[in-house]
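**Student:** coords below, sequence missing:
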């Protein structure tokens, strides 16, 4: 277990952690692997905070369990950590109750609290024991929780400063409410689309449930999405028109190219210039028929060429199948090599519709939550963060700092990115 070094010396090896000398003021990161005593370290730092231990490295005064915030990742871990801290406080209290005259018989290695106790004169040991015992007895009311539970507590306790409702109910499962909002969106914007637009949308989402999956990762960040978005019907209409124009431009040369390729390949076959095992007539005839149908069908986007066709009907593919002299060049061969990229780049409205749906659903979902006086787990962090950034943010931050002068965050790497 190591204490991460300051940025100025980040290139050096991390310093081994000394729990008795670890600073209890400022912000610090402890790096630890599984099984290296993370819980013991948290409990040891907790004991020091309760005692006000550390001299220049101390917080400044002794703290009570209600003033020390401990955050971990799960509810189960919360209860385990609370019990472990309670146990350490009780054991440390017992360590300060020993007879000073009996200490010489025990080595420091046999007594994990030897170093801590040695920093207090024996006449102060009863006071230290009393502080630790009272803290152990107060652990049921200690501020040990998950990050979501703590945010919920702050929003409730500081409702005025966080602009939260006193009567808000924490709803742990809001999936049905979200699904209903997405269905409302689908009814409002998708049901009345014309046939072409419906066909386009159905390529992406079979219905509201599929759309909900696609926008799931966007909802928490909906405020960062573009605001000036067109309605889906307009966005689809313009995207379809733009795509049709671009597709017509791509297809236009093929009015001549299909026949030219047919003549080129038939002539080469008659002259034995083609390797018949690598490019057979029945194969290239079928490929050219696909291209002809695609060219003549205004709405067809993909010619449906096989992988073999897209590999062989290119300059490199033709060179492999050509006997003797260099294979002839033709713009159609270059066009087929570039066709997949051109078709993938055709304009469509999918991204714009996703942004529109995410913003609309997020706003309606928030309105429904407010109407029902509900709040979900995903809202707890964002609402407290918004409150801290809002008009009363400075005052709220000061209140929370006074309420919790010290915070120990377990499993920091697993906490929410916010």
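**Tutor:** Thanks, I have it. Worth saying up front: this structure is predicted, and the values here are computed from it rather than measured. Residues are numbered from 1 along each chain as shown.

**Student:** CA only for contacts and neighbour counts going forward, please
**Tutor:** Will do.

**Student:** Mind listing residues that contact stretch 217-225?
**Tutor:** 355, 358-359, 361-362, 378 (Cα atoms under 8 Å, 6 or more residues apart in numbering).

**Student:** mind listing the strands for the chain?
**Tutor:** 2-3, 15-16, 30-31, 68-72, 144-146, 169-170, 374-375, 406-409 (DSSP state E).

**Student:** which one of those lies closest to residue 163?
**Tutor:** Comparing the strands of the chain against residue 163 with Cα to Cα, the closest turns out to be strand 374-375 (13.2 Å).

**Student:** residues near the nearest residue to residue 364 once chain neighbours are set aside, how many?
**Tutor:** Spatial nearest neighbour of residue 364, chain neighbours left out: residue 181 (6.8 Å); criterion: Cα to Cα, 6 or more residues apart in numbering. Look at residue 181: counted by other Cα atoms under 10 Å, it has 21 neighbours.

**Student:** need the contact list for residue 181.
**Tutor:** 361, 364-365.

**Student:** Make CSV out of these and add neighbour count and distance to residue 213.
**Tutor:** What follows is these, written out as CSV (neighbours: other Cα atoms under 10 Å; distance: Cα to Cα, whole Å):
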residue, neighbour count, distance to residue 213
361, 24, 12
364, 17, 17
365, 20, 15
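
**Student:** Let me know the closest of those residues to residue 107.
**Tutor:** residue 365 (62.9 Å).

**Student:** Confirm for me that the closest one is in contact with residue 178.
**Tutor:** Yes. Counting by Cα atoms under 8 Å, residue 178 is a contact partner of residue 365 at 6.4 Å.

**Student:** still on that earlier bit, dump the contacts of residue 181 into a markdown table; add distance to residue 75 as well.
**Tutor:** Formatted as a markdown table, the contacts of residue 181 follow (distance: Cα to Cα, whole Å):
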| residue | distance to residue 75 |
| --- | --- |
| 361 | 30 |
| 364 | 31 |
| 365 | 27 |
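
**Student:** Pasting the second one now:
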């Protein structure tokens, strides 16, 4: 991957095709974005025709401020010559001012750009999509009276509580015991919403170990509980626990002396419908921890064999519960928004994507590409499949793009970001248009050396099938 140094930055054919810039932490992404913006202005592209998409509102304001500084610095250089203190201006400004010094239009373009910065298309992805919907309401088929739901938290809580009252409140205590035993503490609507909120409006495939629904699994577990009660009537649970204790090593579910008390309590609670069957009283667990001596034979207990079936059913319950809850919450959340004519931030993305994919989408993409012939997208590693689809359609319509991101910093999966969307975009960019910003200007040399040593010691440090290269 070629390095984006100053010479290449000055000559990059930024108005042609799609370029991908991989920029590590502290490598000067904002510096380079503002530099490309200045270049485009000097080359005759008005600020209102340059699209810049960043990740947060704070980032948009920071970038807007940096661009203003660059425009002012270049204008000063053109009108007043070099600064007395060379440290007050960067080499890029000096080079661009020298390149355009003989062009009488250059100062006029810079002044016009400074005057129009408040209207510059520097947006978050959601603000950009909102603008597209507002300016192309008929093409996107958005409701003219649709309102944007700015704060989703409280409406989502109400929807979650409504679903919980309608469905979860009627579910047996045995289910919630199994959920707790499986590590899912979804004992109320707020806890459930915290788990599922990032996925309510995302296109994800819910995979569960058992394809049967929640009701079918609960019915099976009730049948197993009745069978266990029948066996327990003829087999002393306390004696079974003592027998197991004499034949297993102190590992896994048998790691401490208190396991016997816990197992007995759980088994009795399971028979009463208030607890989950303990892993310690399953044939699989006992067989895995038998002492290595001749007399440590497997206890002859039908309850242990039945415990394997009970445990398998219990372990399938969390996935089935979450799948049903996700489907139920999605339906209620969509209905709640539809009844009130409200759009969420994610709806903005979906509506634009649907418009670009639907009838008339190619014409809309061309209009947007003509409006903004160049787009620069920051933090592209945090994109999701919907966002990528939007920019892909615009690129196909002729929009030149610079995608800037760092796959090593892809940490927003909980918000729907998908590193595989970034990797798909990287595959679509020809190798000669992939560049990197490998120099860290923020951290101390010792910190950089330590990171290089740690990550450089591994052949595939990010453990993905499609490798993310680490460049020291």
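**Tutor:** Yes, it's here. Everything numeric here is computed off the predicted structure, so don't read it as measured data.

**Student:** TM-score of the superposition?
**Tutor:** The pair, once superposed, lands on a TM-score of 0.68 when counted by TM-score structural alignment, normalised by the length of structure 1; 357 aligned residues with a Cα RMSD of 4.5 Å.

**Student:** that older thread, ok, now how distant is the residue nearest to residue 364 of structure 1 from residue 140 of structure 1?
**Tutor:** Using Cα to Cα, to the nearest Å, we find residue 181 of structure 1 at a distance of 40 Å from residue 140 of structure 1.

**Student:** for residue 348 of structure 1, same thing?
**Tutor:** 58 Å.

**Student:** Those two: which is more packed in?
**Tutor:** More crowded of residue 348 of structure 1 and residue 140, by other Cα under 10 Å: residue 348, with 19 against 15.

**Student:** separation between that one and residue 218 of structure 1?
**Tutor:** Distance, residue 348 of structure 1 to residue 218 of structure 1, using Cα to Cα: 19 Å.

**Student:** for residue 337 of structure 1, same thing?
**Tutor:** 35 Å.

**Student:** Residue 452 of structure 2 is in what secondary structure piece?
**Tutor:** According to DSSP states H and E, residue 452 of structure 2 maps onto helix 445-456.

**Student:** What span of structure 1 is that helix aligned with?
**Tutor:** With TM-score structural alignment applied, helix 445-456 of structure 2 matches no range in structure 1.

**Student:** Which positions within that helix qualify as buried?
**Tutor:** residue 455 (16 or more other Cα atoms under 10 Å).

**Student:** I'd like to know how far residue 261 of structure 1 sits from residue 29 of structure 1.
**Tutor:** Taking Cα to Cα, one finds residue 261 of structure 1 at 68 Å from residue 29 of structure 1.

**Student:** When those two are compared, which one has more neighbours?
**Tutor:** residue 261 (20 against 13).

**Student:** so what's the more buried one up against?
**Tutor:** By Cα under 8 Å, 6+ apart, the contact list for residue 261 of structure 1 reads 288, 332.

**Student:** Let's see that with 10 Å instead.
**Tutor:** Shown in contact with residue 261 of structure 1 (Cα atoms under 10 Å, 6 or more residues apart in numbering): 254, 267, 284-285, 288, 313, 330-333.

**Student:** can you put those in JSON lines and add distance to residue 299 of structure 1?
**Tutor:** As requested, the contacts of residue 261 of structure 1 are exported to JSON lines (distance: Cα to Cα, whole Å):
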{"residue": "254", "distance to residue 299 of structure 1": "15"}
{"residue": "267", "distance to residue 299 of structure 1": "32"}
{"residue": "284", "distance to residue 299 of structure 1": "24"}
{"residue": "285", "distance to residue 299 of structure 1": "23"}
{"residue": "288", "distance to residue 299 of structure 1": "18"}
{"residue": "313", "distance to residue 299 of structure 1": "23"}
{"residue": "330", "distance to residue 299 of structure 1": "26"}
{"residue": "331", "distance to residue 299 of structure 1": "24"}
{"residue": "332", "distance to residue 299 of structure 1": "21"}
{"residue": "333", "distance to residue 299 of structure 1": "23"}
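
**Student:** If any of the residues you listed are buried, put those into a ChimeraX selection.
**Tutor:** Entered in ChimeraX, the line below selects the buried ones among these, by 16+ other Cα under 10 Å:
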select :254,284,288,313,332,333
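
**Student:** Among the contacts of residue 261 of structure 1, which pair sits farthest apart?
**Tutor:** Applying Cα to Cα across the contacts of residue 261 of structure 1, the maximum distance is between 254 and 267, 19.3 Å.
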